[in-house]
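S.K.: no FASTA, just this:
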């Protein structure tokens, strides 16, 4: 239920190549009996996507159908080890509601965690925890327009655990109690979730959807529902929806994981075969049709958005089709059109003084009933006219003259790279992602193909694809007579929405009448271009094997340190992280680190702009990002195994030939300004800028600097700070993944063996003074009725690993107590969270922080409630039962993370040259957590969580807050 709502489940992912997956061979024995069944409502799907299709599904998928109509899909998969993902797809969502039921599909999703046949109210989550499953991570649900999905990630593949998992799903399917007392209790949680999801961006998205799909049921069926229904929902009305749509012949069980399909199918049949549909009348929804001609303009003044968004869109009606080779080829062509338009927009973004920021091209299908295509961008308040003109001109140029051969070649390279990655990584796909893919493909009524099938089918299609075909697909997407223009966000003062709407109309028509300039393609540039250094063959290389954790540490003669962890967790995938310098410890001025990160995101390298570099890397899966951390600077990247040398080439160019262009700086500064404007309009954003810094005594390790500080940073200061660091600071190079260590050593020596670098001196870190006992009220420039409440305590730094692990577990116990008290008993918030944040950079400092979105008028009382829960931990201590319920999911997750490349990179190798104790942590992590005792957590609670030592931050909308940013006062 952390993902309890999908506001806009656009089926765009269908066009992303990972979506070209599969389903399975049809159960012919069951299908043969279809003509003996009574007539089914048209919205209850009886078949499989491959029925009648010339596409054959992934042969590893097994599926079947029970006599009661329930269908299932099974797929063996080995990652994560010894775990199984169970999903229940109910093919009903908000579109299946009547006007009097708006919001009940989502309300019902919540209620299935609040009492079923085998799990009375208040017991299900505790049961999950006792098995080693975390609420929100291993057990979850979401409600969309046309589906409600429940999922479990079981901690074991044992038959008994599988049987219990199926029992839970079967209870969801037909065992809901829907007790009136629980309905009333959960009502507050639903309304709190509605509040927590309310934002300027969400409101704009909702209004745009209503506008784009005017005349259809989609426009009237936001899954969160309407308050008049939520406030009056009762057991009877929920039961009516449940009995209508929660029926075996409207459900699919999906099982992916480390299991045997034959045995699993038997367990599944035992759990589900006895389920029967209730006697209920089903009325299939009438979807309606969108308008298909004319120019429609929507202007949405929304200053809290912090930027001006512009979109040029077309939406049309389609007739649902059976999936086929011809249909997939058509979708492939349209997907390529989006890639080519996207590349043109990125080129325009790079031009001097471009009004476009983050431009994108998208196209896809929605609910199998509608197709859409859109060009979008962000822009400055006064430049929306130039931005709209560029979007309109770019589309018109493509429609008039088509794309070029070079553009098509690049697009093919990009798609081929995605296909190749799917093939190379197929052996280690995650069971949850595979289950999500199966659910999505079933919803789209598309055949799932294996990555090998995708490559075998789409590869030759791509090779033969011509400009004529791609340009034809462009016209197929955009030749309709309907255009929609969206202008939303921060708009010019002094003009009404109606006046702006008329100006948009006039501008669009004027642009149509202009002569079109020809598209000018960007100059291609070579990469790599730096000459290779000369490395003497006899230079000393020191090597130490940490056999107990499978890590090789290599010291090059020039001081470069290399750590290598070869794994088989993620097939053919490699992660790279390079640590150097002192990061924010050496920040010359507040805002410098943030500005540097933003600039590097926008920059290419010395001889190539960002767009030229992307063009040079087309056809690869290489990524490399820059960050400024509390202790170091870093480049973090990834590639496939056979692209690792290209990744090192890119790293070398970023280090030795960085770019500090004024145009890149302008874009980065504008992006930051828009970000700050948007943050100022949300409670979370104001907390990040002011609240986090307040709690950390102004430390740059926490939160963000004020915009006024960021604004003072100029390009020369960033260049002066970064250039010597990039060129001269020693490198710690960490490599984790499916790779040969000897090959890593050879390539790192080849590209970095001649580096001459010298370690800088680190400045002393200033101690942090925590505002114990103080409270700060802050204002968000928002009218949305939601406040953010943070109550925090100072704890300790990171480096006593046993203490850090205990604090982590104490946070889990605290989190669970808040869930029970504030969510379940009071119904006052949707998702309270407690986190432990020990500092790596500031000795002796850390935070235990609780945060929740609440009604503004409840913030003060809930702050007291949080402190009362903390007082309970201090006074009565931690019980054995709640220790067990916090510990078991933690132990399960540890088993998973030890088979995750990211854990080895981020928690073990990074900065291990400075903190060698990190290399010992994997040896004790499981046993260390397992040995934690309840009295140890009680001792920590008494040491740190006394209520009078808490600091409180309340961020409320302007109408509900007191004076902005008052001095902290003692309580």
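M.R.: Alright, I've got the coordinates. Not measured: the values here are computed from a predicted model.

S.K.: From here on, just use CA atoms for contacts and neighbour counts.
M.R.: Will do.

S.K.: give me every residue that touches residue 248.
M.R.: Contact partners of residue 248, counting by C-alpha atoms under 8 Å, 6 or more residues apart in numbering, are 68-71, 173, 275-277.

S.K.: Kindly report the same for residue 616.
M.R.: 524-527.

S.K.: can you rerun that using 7 Å?
M.R.: 526-527 (C-alpha atoms under 7 Å, 6 or more residues apart in numbering).

S.K.: From residue 664, how far out is it?
M.R.: Here the criterion is C-alpha to C-alpha, to the nearest Å. By it, residue 616 lies 19 Å from residue 664.

S.K.: Among the contacts of residue 248, name the buried ones.
M.R.: In these, burial by neighbour count holds for 69-71, 173, 275-277, counting by 16 or more other C-alpha atoms under 10 Å.

S.K.: I'd like those written out as a markdown table, with distance to residue 481 and secondary structure added.
M.R.: Listed next are the buried ones among the contacts of residue 248 as a markdown table, based on distance: C-alpha to C-alpha, whole Å; DSSP: H, G, I helix; E, B strand; the rest coil:
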| residue | distance to residue 481 | secondary structure |
| --- | --- | --- |
| 69 | 43 | coil |
| 70 | 43 | coil |
| 71 | 41 | strand |
| 173 | 45 | helix |
| 275 | 49 | coil |
| 276 | 48 | coil |
| 277 | 45 | coil |
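
S.K.: Among the residues you listed, which one sits closest to residue 183?
M.R.: Within these, the smallest distance to residue 183 is 18.0 Å, found for residue 173 (C-alpha to C-alpha).

S.K.: Okay, one more to line up with it:
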């Protein structure tokens, strides 16, 4: 599906459309779109339709092996609701898990857990403005498991909608609404009303209204269900390691008897954009980061996707890619008008096609707004150069080629989601190989004039519709904003000037010699040490053809930092954006256009990390880039200031939600105040300097111990040679310390006499209550750590059932476990729930009751299987991915126990018994060790701990 894949490669712009459940185009009519298009569909996909109108798509795919992903899409969302039905589409999504003709309430999740499907990760659903979709990812799609999954999907068409279950679910949905509402949701509501005045899209968020959720009569809910949950509005997608003919027979037999009841639901009248020219809207909201945006809206086009529409779309995307590269260049320069800016096209809620430019503007909203307008005018008045166009075409083609190269190992879940997206967009689902052909045909002979024509269309229609989000009122309001717009619209603009540099980091000196080399046969990994002390672990795989992952660990990470101040990990991004001494980051991106590469920095407990993903033909370039960042970083002040400015604006937002306080304060308190795990305060951000980041990372980069891990579609010989030419050629590195002795680090706090009270500055009806217990480090008792991992899942299941299912106190319940492999004697297990402030004690009581029961009696064999099987399948599936092995093999040179850990993970999980769980609960989950905290809103007359 080239539209999805081309669009996915564009820089994403957060408009609030997706988060608010936006649909993107008219759903396919009761015939497949490719039947009305000149594009051919995926050659291996089976498209079918039953006499009752029910449709299905089946696609064989072997990644992950033996697994499958199922999606059931109903063509109904919040746009289909009348005023007295607002929220019912989403409410019915909840009711699908609350009992049906053949599945009693609560049994659906249990049935899936028994076949290894985890709640949330493996089974979920969502409702948008245009669709309701049910998702299942089966780790093992054997005949029995597939039969269970298909029967449960069929039950969506046979919901009982019992009045008692409806009333119970009202509390859950209201809790979800309370949890999700806040400044960002309100901004989305206000912005939609501004973009779509007087139209249905302007007031139809999927969550609905509290009045409808609380009071909608059972008959109204049943009527909505019968009008829209119909076989002719449903499509089932199955992608996986399956036999299509056999699965198709099952689908046809199982779904043929689904019959619609009563009259069909009507399609909503959504209207069309008007004739507004430049207008402005100012939103004053102190809890949100300041930003400005410009939107142009054209009529929505529901036509089926064709080669002609794809060519026009690609021309538009390429033009916006040029614009985004120019905006990024401005953001990374000296005294930038904004810290980040992007342009993107979106089909918005079947109500218009929008082109939006948006910028983060922490300093000067006027300057940011005018910079966006000038960049747009420069694009339209001076066009794009042939060189710019060729750079973007090369980038698109490289990524599409990389995708096509790995198509045989593309994840089933991603493919299933792409099929869903074609249904939303009235598109044609094509293969990655087809996409290359389509793209090359679309760009054949494409000239800058073609792109410029597409851009003129993109910036036509209503608009610009200007939005300003600011913490302070604007003197003169919208009139002042429009005056700034008008001023920028008449100011002269000069053509752009860009000089591309050649890649400057191809050689690092004499290739390093291999000092030692050995192979771990059962893990199929090779361990190499070079003469300069650099260590390499390489594991060739075919999990995903065309993918090579590279991880670089340098120095000691947080271990080398002082414990009395926050870690500079927030500034790690500035290290990459600062580029290299000989090349700015913009120079790097231009020089490496047409190649596939990435660099993601992070500071971990025991290393500074650089992680990247590439393809075999660009593997050497990826290593050259990462080695250049180690040997010759740019340390540009403007990059540091850019990141510091962004965080300075966003850090205060974290105090506006219980979850933000959890991140900012609880994680540090649970380490007895060790500030290496603390988010910096606003004062610390303002005082931060680039020299501090250089002081923290510079010595580690210059001589700290260095380990490279390579996993993926590469041979051991190729990896050894390429690493030898790059990292192996660097100056000598420090020798690693004895990794079998864990470091002395943070300690878990003692039990407070009463729950610690923390405060957030958000909604008065939101709080988070949590209980945590200390655990030993991983290597103190590996089997015990795996036992606790299963016990964590048991607690998660019971917490969900008790606080959400039985009591209706919470929508979100969660557990978290850490068993450190770095710090001696440190770990914890935490259980938490987001509830109303007055219900915090009920959460503590509920958690205490759960663990008391676990200490008092052994769980049943069925509950053990439901807790353990998803973990087993999750790990088994993970071992089929490069990402899993990149993490599992990190550090094996310095600590050989990690090798044994990789070997024993599954056997140790499988060995856990009910008696083991009870003994672990008795040992660790005692009331005497329980550390409790309650995050409440300001104004609750509670004493707050402040960091």
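M.R.: Done, it's in. None of the values given here were measured: they were computed from a predicted structure.

S.K.: Can you calculate the TM-score here?
M.R.: Comparison of the two superposed chains (TM-score structural alignment, normalised by the length of the second structure) gives a TM-score of 0.94, and 924 aligned residues with a C-alpha RMSD of 2.1 Å.

S.K.: and of the contacts of residue 248 of the first structure, the nearest to residue 415 of the first structure?
M.R.: Using C-alpha to C-alpha, the contacts of residue 248 of the first structure come closest to residue 415 of the first structure at residue 71, 33.4 Å.

S.K.: In space, what's closest to the closest one - neighbours in sequence excluded?
M.R.: Excluding its sequence neighbours, the residue lying closest to residue 71 of the first structure (C-alpha to C-alpha, 6 or more residues apart in numbering) is residue 65, at 4.2 Å.

S.K.: Kindly report the same for residue 849 of the first structure.
M.R.: Residue 849 of the first structure sits nearest to residue 792 (C-alpha to C-alpha, 6+ apart), 4.2 Å away.

S.K.: What is the burial count for the equivalent of the one you found over in the second structure?
M.R.: Residue 792 of the first structure maps onto residue 772 in the second structure, with residues paired by TM-score structural alignment. Neighbourhood size, residue 772 of the second structure [other C-alpha atoms under 10 Å]: 22.

S.K.: And residue 772 of the second structure, how close does it get to residue 930 of the second structure?
M.R.: Distance from residue 772 of the second structure to residue 930 of the second structure, by C-alpha to C-alpha: 6 Å.

S.K.: and the residue nearest to residue 849 of the first structure, that's in a helix?
M.R.: No. The assignment for residue 792 of the first structure by DSSP: H, G, I helix; E, B strand; the rest coil gives strand, which leaves it out of any helix.

S.K.: Just the helices from the stretch 501-650 of the second structure, written as ranges.
M.R.: 572-577, 585-591, 619-631, 637-654 (DSSP state H, counting those that start in this stretch).

S.K.: just so I know, which of those lies nearest residue 381 of the second structure?
M.R.: Nearest of the helices of the stretch 501-650 of the second structure (C-alpha to C-alpha): helix 585-591, 23.2 Å.

S.K.: In the first structure, point out the residues matching the closest one.
M.R.: Taking TM-score structural alignment, helix 585-591 of the second structure hits residues 610-616 over in the first structure.

S.K.: Report the mean deviation for that stretch after fitting onto the second structure.
M.R.: With mean C-alpha distance after the TM-score superposition for the first structure, stretch 610-616 of the first structure departs from the second structure by a mean of 1.6 Å once superposed.

S.K.: which parts of that stretch are buried?
M.R.: Here stretch 610-616 of the first structure shows 610-616 as buried, counting by 16+ other C-alpha under 10 Å.

S.K.: Could you dump the residues you listed into TSV and include distance to residue 746 of the first structure?
M.R.: Conversion of these to TSV gives the following (distance: C-alpha to C-alpha, whole Å):
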residue	distance to residue 746 of the first structure
610	29
611	30
612	29
613	25
614	26
615	28
616	24
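
S.K.: Just the closest of those residues to residue 133 of the first structure, please.
M.R.: After measuring these against residue 133 of the first structure - C-alpha to C-alpha - the closest member comes out as residue 614, at 41.3 Å.

S.K.: where does residue 756 of the first structure land in three-state SS?
M.R.: coil.

S.K.: That one is in contact with residue 556, isn't it?
M.R.: No. Counting by C-alpha atoms under 7 Å, residue 556 is not a contact partner of residue 756 of the first structure; they are 10.9 Å apart.

S.K.: Comparing the two, which shows the higher neighbour count?
M.R.: Ranked by neighbour count (other C-alpha under 10 Å), residue 756 of the first structure and residue 556 place residue 556 first, with 21 against 14.
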